[in-house]
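In: structure of the sequence below:
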Amino acid sequence: MTDERYVQVVPLSRSDLFKKGSVLLGKLDIELTERCNNRCIHCLINQPEDDQNTASREMDTAFIHDLLRQAADLGCMTVRFTGGEPLLRPDFVDLYTAARKLGMFVILFTNARLITPDIASLLSRMPPGKPVEVTVYGMHPASYDAAAGVKGAYDEFKQGVDLLLSYGIHFVVKQALLPQNKAELEEFEAWAATIPGMDKSPGYSMNFDLRARRDDPEKNDRIKKLRLTPDETVAMLTRNPKYVSGMQEFCGKFMQPPGDTLFSCGAGHGVCVDAYGYAQMCLPLRHPDTICDLRQYSLKEVLTNVFPEFRSIKAENPDYLKRCAVCFLKGLCEQCPSKSWMEYGTLDTPVEYLCEVAHAQARYLGMIGEEEHAWEVTDWKERIDRFISVSNETPK
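Out: Predicted structure coming up:
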C-alpha cells in the first residue's frame, strides 16, 4: 500500500525550531516569473509570456527546490507563488507539490486563465491550505479583454474560475479598478458574494504602482493616468460602512511620525525572491542597495545579517526629513522605500501622489483642515485622540 501522506507531523517538543537563538522565517514570497499571458494596461511587472530571454534568466527548478527546503528548515509555514503568471512555469506542479510536501501552505496569485482540469484536480487532492487569489479585470469579454490586453482572455478566465468552483477549490477574488470595468463595480461585488470562499468584500487595486524595474517610462506615464484621484480614492474607501471605525482602531495603534527611519514597516522580516534569484525585503523594492544574490547567501544569512543592515538605512533626503519624517499621517500614507524607488529611483523621495491621497483621507476623517499640511501639525496626538473618541458616525 502506497503512503500518500505529504506532511509529516512532528511534536514541538522534538523540533529544533524553538530552541534559543533559532532563526525563524515567517513567510516566503517567490516570484516564479515576470512573464504573463495578460498584457494588463496597469501592470507594474509583466513581461511577454513568450519572451525566451526572460525565461532563460529565471531560477531553475533545482534552485527553487533548495529555497523551499531552506525555508522549511527555518520554520516557514507559508510560501506565496506569484508573478507575472506563476502557472506559466512548466514546473509549477513540481514546485507546488514540493512546497506542500514540506508542510507549507501555498498562496497562489493567478489570473485563472491557465487553470486546467489537471491543475484543479491537484489543488483539490492536495489543497493549498490558503485561498487561491484570483484577480478579475472585467465581468464581460469586452471589459476584461480591454483591461487584460488580450483578445479571448475573458473566456479562459471564466473557464478557469468555473473549474475552481466545480472542484471545490477555496478561492477569493479581487479587482484592479480601471476605466474599462468601473461601470461593473456593483455587478462584480454581487458576483463575488456568491463565491463560497468570499467571507468579506473583495479588495481593489486603484492607486497603481509604477513599474518596479523602472524599465519603461512610457508605461509609467500610462499607469499614472489610470490612478484614481485622491477624492475618488476616498469615495471608494468610504463605501465600506466600517471604514471610519476601522480607521479609528488603526490610527490609535499606528499613526505617528516615523523620524528618519525608512523601514518602519514589515519589510525585511520575511524574504521575497524575484524571478532571477535575488532576495528582496519586499517584492516591489528592487533598489540595487537593498537586494542580494541568493547564490551567494543562504536565507538564514539574509535574515540574520543582510536584511538587518538594510533596515538600518536612514533617510537623508532633506525634503523627506522636512515632511515625511515629521508627518503623523505615516500610518495612513503608503509612502515607503519601495514606492519611492518605483516613482523616482531613490529610497527617500516623498511620493506626491501618495501624500495627496493620505491628506484627502485625513481631511475626510476630520484630522486636518483644508489648507493644512500634516507635517506642520504639532498637536497631532490630541487630534488622533479626538478622532478616536468621537462616535462612529460619518465625519463631515
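
In: can we go C-alpha only for contacts and neighbour counts from here?
Out: Will do.

In: which ones are touching the spatially most central residue of the chain?
Out: Geometric centre of the chain, nearest residue: residue 283, 7.7 Å, by CA atoms, centre = their mean. By CA atoms under 8 Å, 6 or more residues apart in numbering, residue 283 lies in contact with 29, 31, 272-274.

In: give me the subset of these that lies in strands.
Out: Among these, DSSP state E puts 29, 31, 272-273 in strands.

In: closest to residue 86 among these?
Out: Proximity to residue 86 was ranked across these by CA to CA; first place goes to residue 31, at 7.5 Å.

In: the closest one: what's it in contact with?
Out: The contact partners of residue 31, by CA under 8 Å, 6+ apart, come to 81-84, 86, 272-275, 283.

In: who wins for neighbours among those?
Out: residue 84 (27 neighbours; other CA atoms under 10 Å).

In: surely that one meets residue 33?
Out: Yes. Using CA atoms under 8 Å, residue 84 is in contact with residue 33, at 5.4 Å.

In: about what we covered before: now distance to residue 119 too, for the ones in strands among the contacts of residue 283, in a markdown table please.
Out: Formatted as a markdown table, the ones in strands among the contacts of residue 283 follow (distance: CA to CA, whole Å):
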| residue | distance to residue 119 |
| --- | --- |
| 29 | 21 |
| 31 | 19 |
| 272 | 25 |
| 273 | 24 |
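
In: farthest pair in these?
Out: Greatest spatial distance in the ones in strands among the contacts of residue 283: 31 and 272, 7.7 Å, computed using CA to CA.

In: counting neighbours, what do you get for the residue lying closest to residue 272 once chain neighbours are set aside?
Out: In this structure, residue 272 finds its nearest non-sequential neighbour in residue 29, 4.5 Å apart by CA to CA, 6 or more residues apart in numbering. A count of nearby residues for residue 29, using other CA under 10 Å, gives 22.

In: what residues does residue 29 make contact with?
Out: 79-82, 271-273, 283.

In: state the distance from it to residue 267.
Out: 12 Å (CA to CA, to the nearest Å).

In: same check on residue 285?
Out: 9 Å.

In: more neighbours, these two?
Out: Neighbours were counted for residue 285 and for residue 267 using other CA under 10 Å; residue 285 has more, 23 against 20.

In: does that one sit in a helix, a strand or a coil?
Out: Here residue 285 is recorded as coil under DSSP: H, G, I helix; E, B strand; the rest coil.

In: and for comparison, fold this next one:
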Amino acid sequence: MSLYMEAPQKLPDFWLWEERRKKQGLVSFTLELTPRCNNACRHCYINLPAGDGQARERELDFDGIKKIVDEAAELGAMWCLITGGEPLLREDFEDIYLYIKRKGIFVSVFTNATLISEKHVQLFKKYPPRALEITVYGVTEKTYGAVTGKPELFAAFMRGVRLLLDAGVPLSLKTVMIRSNVHEFQEIAAFCRAHSSEPFRFDPFIHLRFDRDEKRNQEIREERLSPEAIVALEHSDSARHDALQKNCEKLVFNEDMDNPEGFLFGCGAGISEFYVNHEGFFMLCASLYGSGLLYDLKNGTIKNALDDFVPKIRAMRTTKTEYMANCGRCRIINLCLWCPAHAFLEMGQLDACVDYFCSVAKERYKKMLL
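Out: Purely as a prediction, here's the structure:
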C-alpha cells in the first residue's frame, strides 16, 4: 500500500487553486523519471536498456522529486507530465504519482502500456490522471517489433490497453510515423479512434539523440520519412489536412520575418513551463539539451532558474549570415521542424540551418496551396 493512498480531496479544498487565481506565470512542468525503457525503439532520442544500472543510479530519488514538485507547486504550477523512458519502470512510480496528485496538480502520464498491471489500473481508476497517453507503434506483432525491437512485448501492450479500457480508464492513443510502421498507418489510426474518444494524433517528426550516439542517430535518420511521404501522410488524414488548411493564415506569414537583432528563441520555452530530466537538470523544453543549456536543480532552485537562467538562454543571439538570411527570416518556419533545440541536436549549433527541415517545410507549404 502506498504511503499516499488517501481519500482524494475535492478541488475547492486545494490551496493551490486559490494561489493560481492570484498570479500569472508558471503553468506546467514535465518530470522525466528515467531514461530507461523496456522497449528498444529505433527512433527514440533517449532510451537506455531497462536494466542499465548506471542510468538507474543517476535518476533522482523520491526525495529529490518531492523537492522539485513542492517548489513547482509553490510557484503556481497546475499541471505535471510524467514521462521517460518508460516511467512505470520506477518502483516508486505510485508514490511519485500520488505525491503530485496530493498537491492539487493535474497529472498526465506517457507510457507504452506494456507494464500496466492490475495495481496500476486500480491506481488510475481511483485517482484518474488528467491524461494517460499511450503510443501505438503497431497493431500487429510484426510491425510493433520492427519499431520497438521487442515483438514479444506486443501481447503485453495489447493486454495493458485492454486492462485500462475494461476498467473504464480514459486513454489518449497516439503514434509516431516512421519507415518501420508507415505502411500500417490506416490500421493504427483506426485502432486509436476505436479505443479512445480523444482526437487521434500522429507525429512524423523525430529528432536525434541527446547522447549524440552516432550509430543510434544513423538509425533515426534511416527511420525518417521523406518530406514527400510526410506530406502525403498528412494529406491522407482528413482531420490533419483540414487543420493545416484552416490554420494556413496563422502558420504562414505574409512576408519575411523581421529579426535584425538575431534572437534565436521565438517560442515560449521556459516561460510558462519547463522540463526536468531524470538527473535533476532544469531544461527550457524537452529538446533543448547540451552543455550550457542545463541548470542543475540539485544545486539551485526552480525560481532561480526561471528568474536568472531562462532569461540568459532566451536572450541568445546570432550574427551568422546563413541563419539570418534563411531560418531567421523564413515566413514558413511554422511548417518546419526548425528550432534552436533541434538545430543543436542535428548540427551541434543553435543557429544552424538543417536541409531536411527546410525540405519538409517547403513540401508542406506547396501542398497547402493546392
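
In: turn the contacts of residue 29 of structure 1 into a markdown table, columns for distance to residue 156 of structure 1.
Out: Converted to a markdown table, those look like this (distance: CA to CA, whole Å):
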| residue | distance to residue 156 of structure 1 |
| --- | --- |
| 79 | 26 |
| 80 | 23 |
| 81 | 20 |
| 82 | 19 |
| 271 | 32 |
| 272 | 29 |
| 273 | 29 |
| 283 | 27 |
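
In: contact partners of the helix or strand encompassing residue 108 of structure 2?
Out: Using DSSP states H and E, residue 108 of structure 2 sits in strand 106-111. Strand 106-111 of structure 2 is touched from outside by 78-84, 86-88, 97, 100-101, 129-135, with contacts defined as CA under 8 Å, 6+ apart.

In: if we use 10 Å, what do you get?
Out: Defining contact as CA atoms under 10 Å, 6 or more residues apart in numbering, one finds that strand 106-111 of structure 2 is touched by 28-32, 37, 77-89, 97-98, 100-101, 127-135, 172.

In: likewise for stretch 299-309 of structure 2?
Out: Counting by CA under 10 Å, 6+ apart, 26, 67-69, 71-72, 74-75, 270-274, 276, 280-284, 293-297, 310-312 sit against stretch 299-309 of structure 2.

In: residues in structure 1 aligned with that stretch?
Out: Mapped onto structure 1 using TM-score structural alignment, stretch 299-309 of structure 2 covers residues 296-306.

In: ends of that stretch, how far apart?
Out: Counting by CA to CA, you get 11 Å between the two ends of stretch 296-306 of structure 1.

In: buried stuff in it?
Out: 298-300, 302-303, 306 (16 or more other CA atoms under 10 Å).

In: just send these back as TSV, with distance to residue 343 of structure 1 too.
Out: TSV is the format used below for the buried residues of stretch 296-306 of structure 1 (distance: CA to CA, whole Å):
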residue	distance to residue 343 of structure 1
298	30
299	29
300	31
302	26
303	27
306	25
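
In: tell me the one among these nearest to residue 122 of structure 1.
Out: Set against residue 122 of structure 1, the nearest of the buried residues of stretch 296-306 of structure 1 by CA to CA is residue 299 (28.6 Å).

In: whereabouts in structure 1 does stretch 63-77 of structure 2 align?
Out: Under TM-score structural alignment, stretch 63-77 of structure 2 corresponds to residues 62-76 of structure 1.

In: what's the burial count for whatever residue of structure 2 lines up with residue 339 of structure 1?
Out: Correspondence of residue 339 of structure 1 to structure 2, assessed by TM-score structural alignment: residue 342. By other CA under 10 Å, 23 other residues sit near residue 342 of structure 2.

In: just the helices in the stretch 151-300 of structure 1 please.
Out: Assignment of helices within the stretch 151-300 of structure 1 using DSSP state H, counting those that start in this stretch yields the ranges 153-166, 185-192, 217-226, 230-237, 243-254, 299-301.

In: format these as CSV; extra columns: distance to residue 16 of structure 1.
Out: Formatted as CSV, the helices of the stretch 151-300 of structure 1 follow (distance: least, CA to CA, whole Å):
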stretch, distance to residue 16 of structure 1
helix 153-166, 38
helix 185-192, 43
helix 217-226, 47
helix 230-237, 45
helix 243-254, 34
helix 299-301, 15
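
In: right, and those - which one's nearest residue 19 of structure 1?
Out: With CA to CA, the closest approach to residue 19 of structure 1 among those belongs to helix 299-301: 15.3 Å.

In: what packs against the very next helix or strand once past that closest one?
Out: Note on helix 299-301 of structure 1: by DSSP H and E, the next helix or strand toward the C-terminus is helix 307-311. Packed against helix 307-311 of structure 1 by the contact rule (3 or more CA pairs under 10 Å, 6 or more residues apart in numbering; DSSP states H and E) you find strand 291-293.

In: now the strand it packs on: buried residues?
Out: Along strand 291-293 of structure 1, these residues count as buried under the neighbour rule (16+ other CA under 10 Å): 291-292.

In: then stretch 347-366 of structure 2?
Out: Under 16+ other CA under 10 Å, the buried positions of stretch 347-366 of structure 2 are 350-354, 357-365.

In: straight-line length of that stretch, end to end?
Out: Counting by CA to CA, you get 26 Å between the two ends of stretch 347-366 of structure 2.

In: repeat that for stretch 24-31 of structure 2.
Out: With CA to CA as the measure, stretch 24-31 of structure 2 spans 21 Å from end to end.

In: next one: that stretch to chain centre, how far?
Out: 14 Å (CA atoms, centre = their mean, to the nearest Å).

In: over to stretch 26-35 of structure 1?
Out: For stretch 26-35 of structure 1, the distance to the chain centre is 11 Å (CA atoms, centre = their mean).

In: correct me, but residue 312 of structure 1 touches residue 263?
Out: Yes. Using CA atoms under 10 Å, residue 312 of structure 1 is in contact with residue 263, at 7.7 Å.
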